[in-house]
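S.K.: Return atomic coordinates for the entry below.
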Amino acid sequence: MKTNKRSSSAKTSSSKQASLTSSHSKQDARSSKRDSSQRPPQATPCTSPIVKSQTLPLHILMVLDQFNIGGTETYTLSLTRELLRQGVKVTVAGKQGKLLQAFIGLGCPVYELDFVLDNHEPNTEREQELMHMLSSIVERNPVHIIHAHQFPSGKIAKAVACAAHLPFVFTVHGTYYDHSFLDDLKDAVIISVSPAVERMLRTNGIRSYLIPNGIDTGEYQARSEVYREHLRKKLGLPSDALIALYASRLSWEKAEICKQVIHAASALRNFGFQRLYMIIVGDGKDEKMLTDLAKQEHLLFPQQVVTFVGETTNIHAYYQVADCVIGTGRVALEAMASMLPFIAYGTKGYIGAIQPSNAAAAWDSWFGDHGATPEAFTIVKFMSDIERILNVSEQERRSLAQWGREHVHERYHITNVTRKLLDTYQEAVTNLQTAKNA
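M.R.: Here you go, the predicted structure:
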């Protein structure tokens, strides 16, 4: 990827978003009661700005390392869209990437700042220059809060917020952050996205607000059979295939999970499950290693059982093709909102097929990505879950799919998440103003 030398770019457009409502299943209600000690307070979706005490609309400077395709970045895109819809002003800064145009399309100012190099390492040589440029953005705009999500951009953003006497908000999206960086955040407003992350921070003496990542369920729809058949033909997949989709970055621990996906597919085919096919969405440094493994397992030739489609900005199309999805984190929300059965398998543990009985454990560990899970992983258990989910009756599949969509809408809808975050923003602004007046 070329390094972009422009310091800023901004375009305007308009964006509309529909909010949907749904009833909650009785099973999910019981699960929610059991999980009441861990879940954040529920909020009813709203359609009007809730920040009213500002003379001017609240203005957030949202900072990312790079506009990549990943869970943190796609959540920030959804959050920015919803903040704008609720009447909040947002300015965004980050390095050019595949999601840049999506952010520009929201109609808010977007600044291209190279916080990281093309190899994703911190741009340490230009740190002072980046700090100066970010400060100039703050000086040009009446920003009330700076909100960052990643390192190293978060380190620079915090320094700028401190110099400008602005509240600094940082969302901790996982357990992979350097502890020295987290220690530097103790005087910031911290958001944790799962109970496991909240516990990790608390163990390190850091107080946080527990607010999950969210999605707009209106962007995800149940599959259309006609469109499904059209896409399957384009991919060269049989019309009667039973398709499991794995979506993730193909690097580090996630690549190890993908290896287990390939091993499971090979074993199930050898045991006679001839209708099984796999689609793998994502890219990363281990993609070639995984492709070679699929070749060794005879899953690419003479019949292409595993299809690697690479990184995509339109994962919705592949959800239309799939019969179930395997993954963790945000992929879980997207799959269930698309009314697909979901098997949770993250870097910290295995949960299996998500249903009302294990929904609380899934939330606690962010679908196996943030903390230990009650289910121990074995390849036999994994294979059994894939085979069972793909062969359930149509009635059971519909029931599970409907519950999944309603569960995501109730617990993780972006409107509810944004409202909770706005309350936190407002508290941070009020506390800073009180301190100034003291």
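S.K.: From now on I want contacts and neighbour counts done on CA atoms only, so please keep to that.
M.R.: Fine.
S.K.: who's in contact with the spatially closest residue to A255 that is not a sequence neighbour?
M.R.: Leaving out its chain neighbours, the residue that sits closest to A255 by C-alpha to C-alpha, 6 or more residues apart in numbering is D286, at 6.4 Å. Contact analysis of D286 by C-alpha atoms under 8 Å, 6 or more residues apart in numbering lists 250-252, 255.
S.K.: one more, for comparison:
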Amino acid sequence: MPNNLPTILLAAMALDLGGAETHVISLARELHRRGHRVVVASAGGRMVPMLTERGIPHEVVPMASRNPLVMARAFFGLRRVIARYNVGLVHAHARIPAWLCSLVVRGRGIPLVTTYHGTYAAGFPWKYLTTFGQRAIAVSEDVRRHLEGPLGAPPEIIRVIPNGFETGEFRPGVDIGPLLAELGPDLGGPHVVHASRLTDEFADTAVALLRALPSLNAQFPTIRLWILGDGNRYAEVQRLADEVNARLGRPAAAAVGHRLDVAAFFNLADVVVAVARTATEAMLCERPVVIAGEGGYRGILTPERIPVYAAANFTAREGGTPLDPAVLAADIASLLGPERAAERARLGRAGREFVVASLSIESVTARILDVYAEVLTGDRQ
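M.R.: A predicted model of the protein is given here:
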């Protein structure tokens, strides 16, 4: 792909904790590294410095709200960004940015690519506020089926391209010294780490883990559970953690809020409980992963299950069962203990090997650039 592409606008809801947000940052940085002109627009967030420190401009456009007045401001904000940077291609991530961008580029000859990172409500009126652009990227096969089915996207415009990962950022051997100094000398162990938004149904996994902790504590009396993330249920999760700690008579659980040193926590972990991007980042750190979160529960991620679970972006949207603290505790317990160290290492190696081979940001960006070439040349194939 030559470097004479027009300026690319990546539009996202916000740049806070989340898989779609992190992918947008990784994609922007890789496009910039390859010499392409890229600007990112979003409602902002704590990860914006990850762009600006690389010299990638970020413009605040409030695309994280359904309020009609806010969306009107976003519309005019997008128009200003496109004019200021002479944008020639727009790549929108998620439904609200896609819909707003479709209105802004209408009649201007600017191609629009959209990426759908999950499944969305398809009833009235949402189906009619869903747009796809000249190409719609689905991050997994189950999302592709959702786009074709309930949302009604033309199959010929869909491309399945998973999210990409910067494999050097999440890796085994990350220095955890600063983290250990912060957390204190008496950490106990083994360590279970869960990272997720603590919003709405996404916080259900943290709650299930806290309910599972007393059972795990009976088998591993110095076990520690670290819950990373924040959101509208953070206070509830923190209160439950305090209650569990009082019941066990020690600091067994900690809800540590939003963190930027997730890779260090994963390197501390003996087991990571997560879905989607955080599950994949844990795989890159060579940690065994238990898939629990969006969609429910799918259990231990074994080498045999990796390609199957990848088809649903390492979520439980397909084949998942309801979260059960007893089942969760049993699966985690089966991975802990000194005698299971070799098995944890085997699972961890298999996870990293898959991600490096299939999901590196370099290979994913190359496939996205092919999509950009399609819309810029009008290729219908």
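S.K.: how much space between the residue mapped onto the residue nearest to A255 of the first structure from the second structure and T280 of the second structure?
M.R.: The alignment partner of D286 of the first structure in the second structure, by TM-score structural alignment, is R233. The gap separating R233 of the second structure from T280 of the second structure is 24 Å, by C-alpha to C-alpha, to the nearest Å.
S.K.: ok, now D16 of the second structure?
M.R.: For D16 of the second structure relative to T280 of the second structure (C-alpha to C-alpha), the value is 18 Å.
S.K.: same thing with P162 of the second structure?
M.R.: With C-alpha to C-alpha as the criterion, P162 of the second structure and T280 of the second structure are 11 Å apart.
S.K.: cool, I332 of the second structure as well?
M.R.: 18 Å.
S.K.: and what of V143 of the second structure?
M.R.: For V143 of the second structure, the distance to T280 of the second structure - C-alpha to C-alpha - is 17 Å.
S.K.: higher neighbour count, the two?
M.R.: T280 (27 against 22; other C-alpha atoms under 10 Å).
S.K.: returning to that earlier point: now that we have the contacts of D286 of the first structure, which of them are buried?
M.R.: 250-251, 255 (16 or more other C-alpha atoms under 10 Å).
S.K.: Give the burial count for S358 of the second structure, as a bare number.
M.R.: 14.
S.K.: And K26 of the first structure, by the same measure?
M.R.: For K26 of the first structure, using other C-alpha under 10 Å, the count is 11.
S.K.: Also L268 of the second structure?
M.R.: By other C-alpha under 10 Å, 24 other residues sit near L268 of the second structure.
S.K.: That one matches what in the first structure?
M.R.: L268 of the second structure maps onto V321 in the first structure, by TM-score structural alignment.
S.K.: ok, now how distant is the equivalent of F168 of the first structure over in the second structure from G164 of the second structure?
M.R.: Applying TM-score structural alignment, one finds that F168 of the first structure aligns to L112 in the second structure. Distance of L112 of the second structure to G164 of the second structure, computed by C-alpha to C-alpha: 20 Å.
S.K.: which residue ranges form the strands in the stretch 151-300 of the first structure?
M.R.: In the stretch 151-300 of the first structure, the strands defined using DSSP state E, counting those that start in this stretch lie at 168-172, 189-192, 209-210, 242-247, 276-281.
S.K.: Out of the ones you listed, which gets nearest to S365 of the first structure?
M.R.: strand 189-192 (11.9 Å; C-alpha to C-alpha).
S.K.: Which residue range of the second structure does the closest one align onto?
M.R.: Using TM-score structural alignment, strand 189-192 of the first structure pairs with 135-138 in the second structure.
S.K.: Tell me roughly how far that stretch lies from the first structure on average.
M.R.: Its matched residues in the first structure lie on average 0.9 Å from stretch 135-138 of the second structure after superposition (mean C-alpha distance after the TM-score superposition for the first structure).
S.K.: Can you tell me what sits against that stretch?
M.R.: 112-118, 144, 147, 157-162, 371, 375.
S.K.: The same query, at a cut-off of 10 Å, please.
M.R.: 91-93, 98, 111-119, 143-147, 153-163, 368, 371-372, 374-375, 380 (C-alpha atoms under 10 Å, 6 or more residues apart in numbering).
S.K.: Can you find the partner of S393 of the first structure in the second structure?
M.R.: Applying TM-score structural alignment, one finds that S393 of the first structure aligns to R340 in the second structure.
S.K.: Now its match. Nearest residue, chain neighbours left out?
M.R.: Spatially, and ignoring its direct neighbours in sequence, R340 of the second structure is nearest to S334 (7.9 Å; C-alpha to C-alpha, 6+ apart).
S.K.: dump the residue contacts of the one you found.
M.R.: 300, 340, 343.
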